[in-house]
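Trainee: Structural data only, the sequence is not supplied:
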């Protein structure tokens, strides 16, 4: 269209394409004066033909843009401005053709781009070229590559690599959308449809562990769906040369969620393996753990046949708790199942609950050695955060079940725990009522089981309440001085329902037949003061009242029944007792100086002697008489067999003596920069105690009890010892007689028993000043915290393996072999018990337990747990452990070479929890017939 302006006397030419004015060119014309009309006609014809030609093929010249050498300079270009020439636009004339309001512009935002070598804009090709370290930012898209080409007509972008001076392809594309990153060889992306073709791509999915996904061709359908062709999936740390991968022919990929693939098989070192599936599902959620199947572990025993252990399903229910259902099955009919759940709420509480049940069948039905038994075990650990409620607290530590559970169970997790002789459980709730006086209330349920004799002692429950001390004569400012102001009293209440039974009667009505219920009220009254400024003296009295719901009545001897019968009376009754006590003690210090130039500069001895007195009168008003079978009258109290004892029948005037000692030294510090000497504890405590009964007719002296303890080697070795020294002799029957032992031809004291316990724990960092390793925690299976009895491990379940010390932070591990120092740890436990209560003069227990682990290389680890019984002259339970880190794989072998629990367990599998089912394991279960 050609428009003439009368004022400016100029023509304006406007070219329209598809109802859009995309190019404006202003042409200034001047009147031509020619004497020859044929020249004018020729010029006019040439001009008109040029117009028609221009309407047919508009010529657009490329903009000459100089190269931008500084990569940090960023040019912001609005998309419509790319199509506007630099000529002046006539604003007096508007297009008479309406624009299509329904069609959007080129792009929906601004493009920020830069390049190191040059940036070129071609108007002819309608493309922008960026070369060397090119970068484009658009909305949430980020693209970096060696070369980037933007086509602003088709709204597409292409990115690829460039060659360096050596002819190698470098600077592959880096494409990021949100949190999803793809690193291909080349990429073609459309800003409008959001679709893309990606060639030879690699992306890393982070889900607590890294999974790399490779593909030759990827078609991006939208922001959440990708289609793969010839892909590889691996968790190998070496992404460039993985030691294994899973080849996927075709698949659908949803970033950070899942991959659904067709036929897939596993490659190890680029060698295909027969491990293949017709279709596969790979979860890739960013949650900490996903629900899924836990594959069982095969095994074999001679008496139970083949087995599958620890298979089931894991439910990741929420961020606060989970649930695992696991089971075992043996071909002879034995089976077992377990439920495990862990729960936690920040700043509130955390805990774990486990229930295990096993139906064990030995041999086959019809054989003479056939037997069937059921065992179970319940574990519950609960702890409350101190910040949750300062006045209320609930805690639990439960390990309760069949007495023979650990002995009869063949599950791998219970292997090192069959030596447990006792199972202890407790659940307690504590409530504090602030104010004055403050009251503390505590309710506890406790269970103690002896796995040897199957006895069970329960308290269901124990209720305790105590009120803080009250000083009725103290001044209001809080100062307490003198014997009167220090007078104080307190009130304590305790109630128990105590049950003693055996394992087989649990949860039956018979278990309550011998239940004992009692209530105790105690009011202590005391005061303290100083004598001669150096002697601390205390004087007090206690009142104790006991309530019982059951009492007894002894009948006289009945000749027909040939016994003195006892009647149990279900009625309420009470008795009250009181006693008086006093004590005086002081502290003496003795220092031996050797000089500051000596290695040991001084030794300090602290002695705390104490003398106490206690008087308890006779409460014979609570006693009655009955006639025994010999016709002699005997006294008894109806409160016998009570929980809190019986009232005393005779007077008790006891004088107690105790002496405690502490010895410490000052030594010259090895650190030459230290200004003060170093304190070293030589003897933590050495205590002596005995008592003398003034009103006793015979044997007034109590045995002397000696106990002590100390530490050596920077507190790495703990030594505790104790002994009982009896001043009286014994007769031929082993009964104490009222004759001193030295009068009977013996020594001053007769040692009736003694014991020594030594524990020592060191590692490779002990002597280098580093921090010690924490001990292995086996409490998940109900065992010891250390590994002296072996470790409870199930390598097929990554949930238990994740807590093992072998999964420590790998950032500090060296990548090459160790030089002169190998990481190691060693734990020793020695126990010695001497018994001589009846002249047997024997060592009843003499054993040494040890456990050690050595890292031969950063990949090889070996460990052993064993011991030797010097009395029985044989090794105790022994476990050998071997583990090998194979980069993406791990290999474990545990072996119990002898004893009734002889077994072995071999495992090799992928370390990643997402692919933990790619494994091979074999185990040999223990056989009782061995």
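Mentor: Structure's in. What do you need? If you're wondering where the values come from, they're calculated on a predicted model, not measured in any experiment.

Trainee: Every contact and neighbour count from this point should use C-alpha atoms.
Mentor: Noted.

Trainee: Would you enumerate the residues in contact with residue 486?
Mentor: Applying Cα atoms under 8 Å, 6 or more residues apart in numbering, we find residue 486 in contact with 471, 473-474, 480, 526-529.

Trainee: For these, which entry has the maximal number of neighbours?
Mentor: Neighbour tally across the contacts of residue 486 (other Cα atoms under 10 Å): the maximum, 21 neighbours, falls on residue 528.

Trainee: Once you drop chain neighbours, what's closest to that residue?
Mentor: Closest residue to residue 528 apart from its sequence neighbours, by Cα to Cα, 6 or more residues apart in numbering: residue 538 at 4.2 Å.

Trainee: Pull the number of nearby residues for residue 434.
Mentor: By other Cα under 10 Å, 10 other residues sit near residue 434.

Trainee: which residues does it contact?
Mentor: residue 391.

Trainee: Any figure for the gap between it and residue 390?
Mentor: Per Cα to Cα, to the nearest Å, residue 434 is found 10 Å from residue 390.

Trainee: Then residue 698?
Mentor: The gap separating residue 698 from residue 390 is 53 Å, by Cα to Cα.

Trainee: cool, residue 510 as well?
Mentor: 41 Å.

Trainee: Same check on residue 378?
Mentor: 29 Å.

Trainee: Please enumerate the helices of the stretch 601-750 of the chain.
Mentor: Under the criterion DSSP state H, counting those that start in this stretch, the stretch 601-750 of the chain contains no helices.

Trainee: mind listing the strands for the stretch 101-250 of the chain?
Mentor: 111-114, 118-122, 127-138, 141-151, 156-160, 162-163, 169-170, 174-177, 180-182, 186-190, 196-206, 210-220, 226-234, 244-254 (DSSP state E, counting those that start in this stretch).

Trainee: can you put these in a markdown table and add mean neighbour count?
Mentor: Converted to a markdown table, the strands of the stretch 101-250 of the chain look like this (neighbours: other Cα atoms under 10 Å):
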| stretch | mean neighbour count |
| --- | --- |
| strand 111-114 | 21 |
| strand 118-122 | 19 |
| strand 127-138 | 20 |
| strand 141-151 | 22 |
| strand 156-160 | 22 |
| strand 162-163 | 14 |
| strand 169-170 | 14 |
| strand 174-177 | 19 |
| strand 180-182 | 18 |
| strand 186-190 | 21 |
| strand 196-206 | 20 |
| strand 210-220 | 20 |
| strand 226-234 | 21 |
| strand 244-254 | 21 |
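
Trainee: and here's the other structure:
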């Protein structure tokens, strides 16, 4: 029951109200459980026919939906004040609006909601209001919200917008999409109480997830105002990719003057593809343009494409060192999801352009690529036709370009097709046994159009004039079977037919006194075949070192030997060879020159000489079983001593001299927990040299020497180790390495790191997570580090030169001296010529919301340094300062 006291009216007569029928019938239903604090208020209206009762249009109802509210301590409704009070952990839900606070008051007379904090026993305010409408969340000290107009006044609010944070003294919510703020702090720092920096927005308009427009604003660093300010500013807040201007970098270069670099426009074409148009301009007239686009369709394919063009001018017109150079580069990568179409696949990896592009460009991203000697491209499409037998088909276009000689080799295109192995005598659904059932054959088809050209003739008419093309058909037939239980015998023969559409003809020209070669257009073909067989087995040897009563460290060594012998016959197809007679003035033949009309065939020429040779090969593998250092291990540990140790040579039965081929020795192993890879090789020649260092048909041991002459040897070692190697896989700098690979560089950073300090895409994505790790209370600090090096040495002695032809070491490493200081270096040393190779030093400082980088190439023709400091957030990445010193002008 509820009762209210009323004042007695003054005497003066009684006024009886006249009975009138209201045009609006309101049915109020309120359900409140006095034993619980949760309740639901339902208010509904039923309008009657106004044309019969009242011509006045009814007022709109106050609440048009269910209001759900609750509180921990109590809920109280004051009918006189028309207010509903919710106290302690109060919550109210209405349509898409949600308010949580220490205390909430709903004023039905004004259609407003008030939310505020509570003061605890120590006088501290707790339970700050949290106002949420749609996806917008605001955390103020207090809020006043009008349900009817959906306008609000918010005091000391805190909200997050697109990675940035707003702390505003007073905010006025105009509607769902517009806020007006006064004396607001905008920052990207995660430290809300003491941000490293912020922009003071004295008066600003905020459109959530879209933009912020403000008047006078300036930057504060740790609460100290700075002169870095603007009379007005614009901050984008969108969470989606949108089109916009890309702010350029300013600077000066020694031989090109002042410049604007990497400025342009970004086009957010759709959710599947984008485009960035960037440009550079130098005051001496040089300019450059770049087009970069990325595309991706989930579960189908993805890739990126880029085109770079630069018109570079050096010195001034009229000076002797004046030069004008045009360079370009095209890159395209395309990958197809394996699940999109299992029977067909399309892929592309393109990197072509001017041979001197990476040597001429000064972009930091291309730093590790300027040492590349080769640019390579490949575009391929393959299709599998299921059935029995299965047919595979592929079309490929390739490109290989030597940046030193500027020679370009291309295949446009290469068409290949093959039919899977067919076993004509094998029983269906049973295991194949014996020589007859294992007989199988294939059919392979290859058509190729090959072009060799240079930079200056690339995609010009002369390039196509030198094209060579041809078609090759091959049918290999083979079988294998067991012999004497322990030996495997295989035999094979192959038939090839080569089609050529251009041959040559040679004749002697008496006037020129020379042999002249002319092209003959038309179809021609030659056919070849060969035969080979091999016999091999596997021998296992175990050397056991265990003895009863003794726990030795080395338990056993296993030696696996795989010897094999092969025999090959290549018939002579001299019917495809002709001779040209060279005659003198008297008509006498003085010389006969032999040639084949298929000399320009892309698949080689027919074999002229009969060959019959025996090949010998011996493969070895060594493994050891040792006691595990872990005392809790239940089994011994297996380690590899030598992955392989191979010996190979051959003996030519049809040769009349120098019948033995040099013995080739190769081997390799991995040590230090498989972190160091070692490969070695050597060539041993049994024949001696004469006084002119020419090989003669006499064994070296019979000429007073050793059994073999060491003609060449090589050793390579690669080592990669980091502190994370003992914890898991190290994925640092993966994006930078991907950039190197796309440009034809190495998969490591031994030639340096691709850097673009203003481009967030090349930053390590796990840096922030790593910095947020909390140190242990105990005194134990880990210093992350990484080390990579490659060592190579080559020895040559084929003509008694007895010299180290090349000897070098390359190394790269990074070390994190403190949680936010990282130092790295990439360099190398030429041990033969005694000089350092290309060297890059890197210094990085994590400044929480900012980052600072310094990159230095101390010497070489590309000596330079680059300093950068800027905000990490992609929203404010244009707020930066960078300074660079380019290489000195080369005269």
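Mentor: Received, thanks. Source: prediction; values computed, not measured.

Trainee: higher neighbour count, residue 378 and residue 390 of the first structure?
Mentor: A direct count of neighbours by other Cα under 10 Å for residue 378 of the first structure and residue 390 places residue 378 higher, at 18 against 10.

Trainee: Just say helix, strand or coil for residue 367 of the second structure.
Mentor: helix (DSSP: H, G, I helix; E, B strand; the rest coil).

Trainee: mind checking how far it is from residue 882 of the second structure?
Mentor: 17 Å.

Trainee: One more: residue 646 of the second structure?
Mentor: From residue 646 of the second structure across to residue 882 of the second structure, the span is 55 Å (Cα to Cα).

Trainee: ok, now residue 273 of the second structure?
Mentor: Separation of residue 273 of the second structure from residue 882 of the second structure (Cα to Cα) stands at 30 Å.

Trainee: Would you map the strands across the stretch 501-650 of the second structure?
Mentor: Remark: strands assigned in the stretch 501-650 of the second structure by DSSP E, counting those that start in this stretch are 514-536, 539-544, 554-570, 577-583, 589-596, 611-626, 637-652.

Trainee: These: which one's closest to residue 774 of the second structure?
Mentor: Closest approach to residue 774 of the second structure among the strands of the stretch 501-650 of the second structure (Cα to Cα): strand 637-652, 36.2 Å.

Trainee: Average separation of the closest one from the aligned part of the first structure, please.
Mentor: With mean Cα distance after the TM-score superposition for the first structure, strand 637-652 of the second structure departs from the first structure by a mean of 1.1 Å once superposed.

Trainee: Compare residue 367 and residue 882 of the second structure (neighbour count), which wins?
Mentor: Taking other Cα under 10 Å, residue 367 of the second structure and residue 882 do not tie; residue 367 has more neighbours (21 against 17).

Trainee: Name the nearest residue to that one, ignoring sequence neighbours.
Mentor: Using Cα to Cα, 6+ apart, the closest residue to residue 367 of the second structure is residue 754 (5.9 Å).

Trainee: now residue 739 of the second structure, what's its secondary structure?
Mentor: Residue 739 of the second structure ends up helix, using three-state DSSP.

Trainee: Show me what residue 319 of the second structure lines up with in the first structure.
Mentor: Counting by TM-score structural alignment, residue 319 of the second structure lines up with residue 367 in the first structure.

Trainee: next one: residue 737 of the second structure
Mentor: Under the alignment by TM-score structural alignment, residue 737 of the second structure pairs with residue 778 in the first structure.

Trainee: What distance do you get for the closest residue to that match other than its chain neighbours to residue 764 of the first structure?
Mentor: Nearest residue to residue 778 of the first structure, sequence neighbours excluded (Cα to Cα, 6+ apart): residue 785, at 5.0 Å. Relative to residue 764 of the first structure, residue 785 of the first structure is positioned 20 Å away (Cα to Cα).

Trainee: next one: residue 744 of the first structure
Mentor: Counting by Cα to Cα, the separation of residue 744 of the first structure from residue 764 of the first structure is 55 Å.

Trainee: Could you find the counterpart of residue 422 of the second structure in the first structure?
Mentor: In the first structure, the residue matched to residue 422 of the second structure (TM-score structural alignment) is residue 470.

Trainee: you'd agree its match is up against residue 491?
Mentor: No: here residue 470 of the first structure lies out of contact with residue 491, judged by Cα atoms under 8 Å, at a distance of 9.5 Å.

Trainee: related to what we said a few turns ago, between residue 785 and residue 764 of the first structure, who's got more neighbours?
Mentor: Neighbours per residue, other Cα under 10 Å: of residue 785 of the first structure and residue 764, the larger number sits with residue 764, 18 against 14.

Trainee: That one: what's it in contact with?
Mentor: The contact partners of residue 764 of the first structure, taken as Cα under 8 Å, 6+ apart, are 821-825.

Trainee: Map it across to the second structure for me.
Mentor: Under the alignment (TM-score structural alignment), residue 764 of the first structure pairs with residue 723 in the second structure.

Trainee: One more: residue 330 of the first structure?
Mentor: For residue 330 of the first structure, the aligned position in the second structure is residue 282, judged by TM-score structural alignment.

Trainee: what number of residues lie near that match?
Mentor: 20.

Trainee: So for the first structure, which residue is the most central one in space?
Mentor: Computing the C-alpha centroid of the first structure and ranking residues by Cα atoms, centre = their mean puts residue 803 first, at 6.0 Å.

Trainee: thinking again about what came up before, am I right that the residue nearest to residue 778 of the first structure is in a helix?
Mentor: No: applying three-state DSSP, one finds residue 785 of the first structure to be coil, outside a helix.

Trainee: Correct me if wrong: it contacts residue 791.
Mentor: No: the criterion here is Cα under 8 Å, and residue 785 of the first structure misses it with residue 791 at 9.5 Å.

Trainee: Between these two, which contacts overlap?
Mentor: Looking at what touches both residue 785 of the first structure and residue 791 (by Cα under 8 Å, 6+ apart), the common residues are 776, 778.
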